[in-house]
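# Sequence plus the predicted model coming up.
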Amino acid sequence: MENQPSSDLQQTIQAMLDELTESGIEIGLQAAAYYQGKLILNAHSGVMDALTRKPVESDTLFVSMSSCKGITATVIHMLTQAGKLGYDDKVADYWPEFAANGKADITIRQVLCHEAGIPQMPNNVSMDTVLDWGAMVHEIEQLSPVWEPGTKTGYHGFTFGWILGELAERVDKRKFAQIVQEEICAPLGISHELYFGVPDAAESRVAKISGEELPWIEMPDHLLIKRMLPTHLMPITNSAWNESVLHQAVLPSANACITANALARMYASLIGDGVDGIRLLNSAQLEQATLLQTKEPDEVFMGMVAIPKALGYWLGNNESASAMGDRIHTFGHTGMGGMIGFADPKRHFSFALLKNRFSFNRGDQDTDVLIANKVREWIQVFN
């Protein structure tokens, strides 16, 4: 079964994906899974773009949205494993300018579990600024916490990426995208399937985003959820998300362009025996990285959602429908519109689903939930 999907699972999931795209519920999809370090599923269906109707292939790149936060978190864990930083170190120890305006004592742990108190985007920030790493780093330095760091948790939807990305660059002395390519992509053989900053030659492989606007788009702008992701920067609302200028930028929270295979393979490399002898995090490091840090109601989501959070990863949740399932040891990250990547170390599998039609709030009928549950059923036969 080395690097070959399981034929019966592949056929089952392929039929499900085809039904979803042919019905119009979805436009383009990829799903991939690994079991005991071996590829058991790599399926795709539909089209990259509803207008051109170019078909999705196995190497089609999807704008992964927040599902790439798990990659960014993994970079930090690898740097910690290498002894280059510690979770309870202060960010400002490595990045002195970050200390401004009440942020001197914010720790790396607080950033990873969304307790740093700076989920808000800078006032009046434009997309041009978002696409300029140096400009955004400067803007992050000027932010002031909206709660005392460490006392609450609230989703740092955008700022999470620049804080941890700049931290990684300060510690490692390489560009964030270079760290990802050299330390994750190259060892795992996915250098052409995962980019923070898409090269010109790969731009034609990036699927176009379409679908539903975010549910909170009509909420008042003063709410923290709207300050975290202002309307004028939202996908669907802002066409830049389908343009090369965004794909070629580096947004460690939101714009990795990636295949489902690459995302599932990265998670597979974190658990068990790894993939092809590659294990990115040792068992002790993984245990620290995936330990529950908080399950308090999330301030950004107005206390209506309690997301079990580890260090940069979200965890399985038995209180709501989740593709990760209800086991707290399962870890990964969702992405806006219904994308996800995760690993279940006790069941020895990893999974990713990427898509280009955003949809929200379908509960147990969400595509990622349906497909992940079907894969989980297949795996349970072997456990």
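Noted; the coordinates are in hand.

# Only C-alpha atoms from now on, for both contacts and neighbour counts.
Noted.

# Surely residue 242 is in contact with residue 208?
Yes - using CA atoms under 8 Å, residue 242 makes contact with residue 208 at a distance of 5.6 Å.

# What residues of stretch 180-191 count as buried?
Burial within stretch 180-191, assessed by neighbour count using 16 or more other CA atoms under 10 Å, is assigned to 180-181, 184-185, 187-188, 190-191.

# Inside helices: which ones of those residues?
180, 187-188 (DSSP state H).

# Which single one of these is nearest to residue 102?
residue 180 (30.6 Å; CA to CA).

# Tell me if I'm right that that closest one and residue 75 touch.
Yes - assessed by CA under 8 Å, residue 180 is found in contact with residue 75 at 7.1 Å.

# show me where the stretch 251-383 of the chain has helices.
With helices called from DSSP state H, counting those that start in this stretch, the stretch 251-383 of the chain shows them at 260-268, 283-289, 367-380.

# Just send those helices back as JSON lines, with distance to residue 119 and mean neighbour count too.
Below are the helices of the stretch 251-383 of the chain laid out as JSON lines (distance: least, CA to CA, whole Å; neighbours: other CA atoms under 10 Å):
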{"stretch": "helix 260-268", "distance to residue 119": "25", "mean neighbour count": "29"}
{"stretch": "helix 283-289", "distance to residue 119": "21", "mean neighbour count": "15"}
{"stretch": "helix 367-380", "distance to residue 119": "26", "mean neighbour count": "19"}
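
# Indicate which one of those helices is closest to residue 172.
helix 283-289 (18.4 Å).

# Is residue 73 in contact with residue 112, as I believe?
Yes - the criterion here is CA under 8 Å, and residue 73 meets it with residue 112 at 7.3 Å.

# Can you pull the residues that touch both of those two?
Common neighbours of residue 73 and residue 112, counting by CA atoms under 8 Å, 6 or more residues apart in numbering, are 311-312.

# When the two are compared, which one has more neighbours?
Comparing residue 73 with residue 112 by neighbour count (other CA atoms under 10 Å), the higher total belongs to residue 112, at 26 against 23.

# what's near enough to touch that one?
Residue 112 neighbours (CA under 8 Å, 6+ apart): 73, 160, 310-312.

# From residue 217, how far out is residue 224?
Residue 224 sits at a distance of 12 Å from residue 217 (criterion: CA to CA, to the nearest Å).

# Between these two, tell me which one has more neighbours.
For the pair residue 224 and residue 217, the greater number of neighbours falls to residue 224 (20 against 16), based on other CA under 10 Å.

# Next up, a structure to set beside the first:
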Amino acid sequence: MPISVKGQCDPKFAELQAQFERNFSDRGESGASVCLSVNGETMVDLWGGVANRETGALWERDTVSIVFSCTKAATALCAHILIDRGQLDLNALVTDYWPDYGKHGKHNTTVAMMLNHESGVPAFREPIKPGGFFDWNYMISRLEDEVPFWEPGTRNGYHMLSFGWTVGELVRRVSGKSLGAFFADEVANPTGADFWIGIPEDFDRIIAPMIPYSPNPNDLLSDFTAKLISDPSSVQALSFLNNGGWKADNPAGYRAQIGGAGGISNARGQVAMYEPLANNDGRLVSSERLKNMSMVTTATQQDFTLLVPTRFSSGFMKSVDNRLLRTVANRQSCILGDQAFGHVGAGGSIGFADPECGLAFSYTMTQMGSGLLLNERGQSLVDAAYLALGYKNNKAGVWIK
């Protein structure tokens, strides 16, 4: 049965709508949303498909889902708001705010290192207790007692899940509010963003369950996946699997404040968060802080965790072009504009701001794809957006006019 796509789309972005519809007809999409605004005007707001395969419930306008690591951008934004207010210093030691963190060789860790995935705690060596991700104080104690995998500041490696507590605890200690409460008060409520880091008890929205990716026997294994499978003591395995039994659609996980991967939103909700940043309107941070948020602050030819080249600004993902890697089946790229910053989520979701062209963009879905960055479904939408805005090509690894 043909999938009905609903919503609005300015004729200028007709090709983006065509690609969104093609995702359903040709690329295995199940339920999804895509939204973008330009200079504060919503130009695309589309959704379609099935929100729950078991019940047959359709994806409606206000359907939301877990957005995995897109949540990292929301957590980083909270930190930047505090930096902008002079309450948190990028160059300060973490122990200035969190004294007990400095054990086991972590005493020279700076705030910047935490945002840059350089702090050396991308995983936990000893098993996380069952349900540990739902216990904030337990996770903070585990971080304090962890021995870093490298000397902080000497390299970077994606802090897949720990990022939510390394940066989130700084937000909590400086602001006096939990990460989820600070985000709600200072970001979601002022912008009207349907985005939660920990849903409230009276939450009544439909949360679409995620559909795991089923590997194709012919897929080439990425180095990350190969290491995860072959070595259970590796950072790759520990960062991904040592999670105390946390699963994406655990109701307790929805309520927990998992700032590295547990946010609940949809494309419209993420665009609302990014719009003030895309337009430099001063609602969330100053122009000076915004510039820092869009600048590359760490890049490597081999991320210690992901084992591919990565590029980050201070807490955000930048355009990453790994198209020449031989593990093509395991998508390893996310190609954006040069000034764009945001974050992907596992399975292929994304949200970002591009101040160069006033673009705020997001795509979310339930059918997860291969790899940890974008796959064809999401990248085709990003590409169509940039082409509609007059950009010419992305051969240089970023979209250029």
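That came through fine. Computed from a prediction, not measured in an experiment: that's the story for all the values here.

# on that earlier part again, where do the contact lists of residue 242 and residue 208 of structure 1 overlap?
With CA under 8 Å, 6+ apart, residue 242 of structure 1 and residue 208 have no common neighbours.

# Out of these two, name the residue with the larger neighbour count.
Taking neighbours as other CA under 10 Å, residue 242 of structure 1 and residue 208 compare with residue 208 leading, 21 against 17.

# roughly how far apart are the more buried one and residue 16 of structure 1?
Applying CA to CA to residue 208 of structure 1 and residue 16 of structure 1 gives a distance of 22 Å.

# aligned partner of residue 187 of structure 2 in structure 1?
In structure 1, residue 187 of structure 2 lines up with residue 184, judged by TM-score structural alignment.

# cool, residue 158 of structure 2 as well?
Using TM-score structural alignment, residue 158 of structure 2 pairs with residue 155 in structure 1.

# and what of residue 384 of structure 2?
Match for residue 384 of structure 2 (TM-score structural alignment): residue 374.

# That match - nearest residue in space that isn't next to it in sequence?
Leaving aside its chain neighbours, residue 374 of structure 1 sits nearest to residue 13 (7.8 Å; criterion: CA to CA, 6 or more residues apart in numbering).

# which residues does the alignment partner in structure 2 of residue 89 of structure 1 contact?
When structure 2 is aligned by TM-score structural alignment, the residue opposite residue 89 of structure 1 is residue 92. In this structure, residue 92 of structure 2 makes contact with 110-111, judged by CA under 8 Å, 6+ apart.

# repeat for residue 36 of structure 1
So residue 36 of structure 1 contacts 268, 272-274, 348-349 (CA under 8 Å, 6+ apart).

# what separates the residue nearest to the spatial centre of structure 2 from residue 102 of structure 2, distance-wise?
Using CA atoms, centre = their mean, the residue of structure 2 that lies closest to the mean C-alpha position is residue 70, 2.0 Å off. Between residue 70 of structure 2 and residue 102 of structure 2 the computed distance is 28 Å (CA to CA).

# Kindly report the same for residue 214 of structure 2.
41 Å.

# Of those two, give the one with the bigger neighbour count.
The neighbour count for residue 214 of structure 2 versus residue 102, taken as other CA under 10 Å, is higher for residue 102 (18 against 10).

# For the residue opposite the more buried one in structure 1 once aligned, which non-adjacent residue is spatially closest?
Alignment note (TM-score structural alignment): residue 102 of structure 2 maps to residue 99 of structure 1. Closest residue in space to residue 99 of structure 1, ignoring its immediate chain neighbours: residue 92 at 5.3 Å, by CA to CA, 6+ apart.

# is it true that that neighbour touches residue 98?
Yes - Residue 92 of structure 1 lies in contact with residue 98 (CA under 8 Å); the separation is 5.4 Å.

# Now the common contact residues for the two.
residue 104.

# When these two are compared, which one has more neighbours?
Neighbour count, other CA under 10 Å: between residue 92 of structure 1 and residue 98, residue 98 has more, with 25 against 18.

# Now do the residue lying closest to that one once chain neighbours are set aside against residue 49 of structure 1, distance only.
Distances taken as CA to CA, 6+ apart place residue 141 nearest to residue 98 of structure 1, at 4.7 Å, with adjacent residues excluded. Here the criterion is CA to CA. By it, residue 141 of structure 1 lies 38 Å from residue 49 of structure 1.

# Neighbours of the residue mapped onto residue 51 of structure 1 from structure 2, how many?
Counting by TM-score structural alignment, residue 51 of structure 1 lines up with residue 54 in structure 2. By other CA under 10 Å, the residues close to residue 54 of structure 2 number 8.

# All the strands of the stretch 251-383 of structure 1, residue numbers only.
257-258, 314-315, 331-335, 339-344, 349-355, 357-358 (DSSP state E, counting those that start in this stretch).

# Any idea which of these gets closest to residue 34 of structure 1?
Per CA to CA, nearest to residue 34 of structure 1 of the strands of the stretch 251-383 of structure 1: strand 349-355, 5.2 Å.

# name the helices or strands packed onto the closest one?
Identification of packing neighbours for strand 349-355 of structure 1 by 3 or more CA pairs under 8 Å, 6 or more residues apart in numbering; DSSP states H and E yields strand 28-35, helix 260-268, strand 339-344.

# Can you add distance to residue 83 of structure 1 and give these back as TSV?
Formatted as TSV, these follow (distance: least, CA to CA, whole Å):
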stretch	distance to residue 83 of structure 1
strand 28-35	29
helix 260-268	21
strand 339-344	24
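
# Tell me which of these lies nearest to residue 232 of structure 1.
Going by CA to CA, the one of those nearest residue 232 of structure 1 is strand 339-344, 21.8 Å.
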